[in-house]
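Colleague: Below is the structure, and that's it, no one-letter string:
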């Protein structure tokens, strides 16, 4: 074995501490189902008057939508994904 031991001393380190580094990926886009919302039956068919599927779109950059129908959430998700692609490309 080696006589060298790891020490937490980072003096002279070329890598900045985690708190000082800028995030590599400022976006983390995802869907979330709000607590307390019921899902419809298989195939998206539910009983008459049953609550519709609701989804919240969130991103690490600060985007948070209110609970909205899945189709609308998908549009917001796709639009934001295009914005992310334009920023990185």
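Modeller: Right, received. Where do you want to start? Remember, it's a predicted structure, so these values are computed and weren't measured experimentally.

Colleague: drop to CA atoms for contacts and neighbour counts, all remaining ones
Modeller: Will do.

Colleague: give the contact list for residue 14.
Modeller: Under the criterion of CA atoms under 8 Å, 6 or more residues apart in numbering, residue 14 has no neighbours.

Colleague: Next up, identify which helix or strand residue 86 is on.
Modeller: Using DSSP states H and E, residue 86 sits within helix 70-88.

Colleague: Buried residues in that helix, which are they?
Modeller: 70, 73, 74, 76, 77, 80 (16 or more other CA atoms under 10 Å).

Colleague: Export those residues as a markdown table, with columns for distance to residue 58.
Modeller: Listed next are the buried residues of helix 70-88 as a markdown table, based on distance: CA to CA, whole Å:
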| residue | distance to residue 58 |
| --- | --- |
| 70 | 14 |
| 73 | 10 |
| 74 | 12 |
| 76 | 10 |
| 77 | 9 |
| 80 | 10 |
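
Colleague: got another, please set it beside the one above:
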């Protein structure tokens, strides 16, 4: 068993390294909590607690304003469906 049945294949030199290749997915959909500075409106009215607000972001450029959690979930699901339809 000293003989190797497989040899190393160096023909893959034409493949670009991962740092040079474009990203495989153009979407990265995620929820984020808004910044602390968004607690009051320009008129001075107190807005909802930050724990009740969520921002939906995606690598394709989607960024929603701070939305109530239920509305953010709907925006997330709508964009996820758009991504699914785009890939189909």
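Modeller: Noted; the coordinates are in hand. It should be emphasised that the depicted structure is a prediction, and the values quoted were computed from it without experimental measurement.

Colleague: The helix or strand that contains residue 55 of the first structure vs the second structure, average offset?
Modeller: Remark: residue 55 of the first structure resides in strand 54-58, with elements defined by DSSP H and E. Aligned to the second structure and superposed, strand 54-58 of the first structure gives a mean residue distance of 0.4 Å (mean CA distance after the TM-score superposition for the first structure).

Colleague: Residue 67 of the second structure - how many residues pack around it?
Modeller: The tally of other residues near residue 67 of the second structure (other CA atoms under 10 Å) stands at 19.

Colleague: you'd agree it is up against residue 55?
Modeller: Yes - using CA atoms under 8 Å, residue 67 of the second structure is in contact with residue 55, at 6.2 Å.

Colleague: still on that earlier bit, corresponding residues in the second structure for the strand holding residue 55 of the first structure?
Modeller: The alignment of strand 54-58 of the first structure onto the second structure (TM-score structural alignment) covers residues 53-57.

Colleague: Sweet, I'm off.
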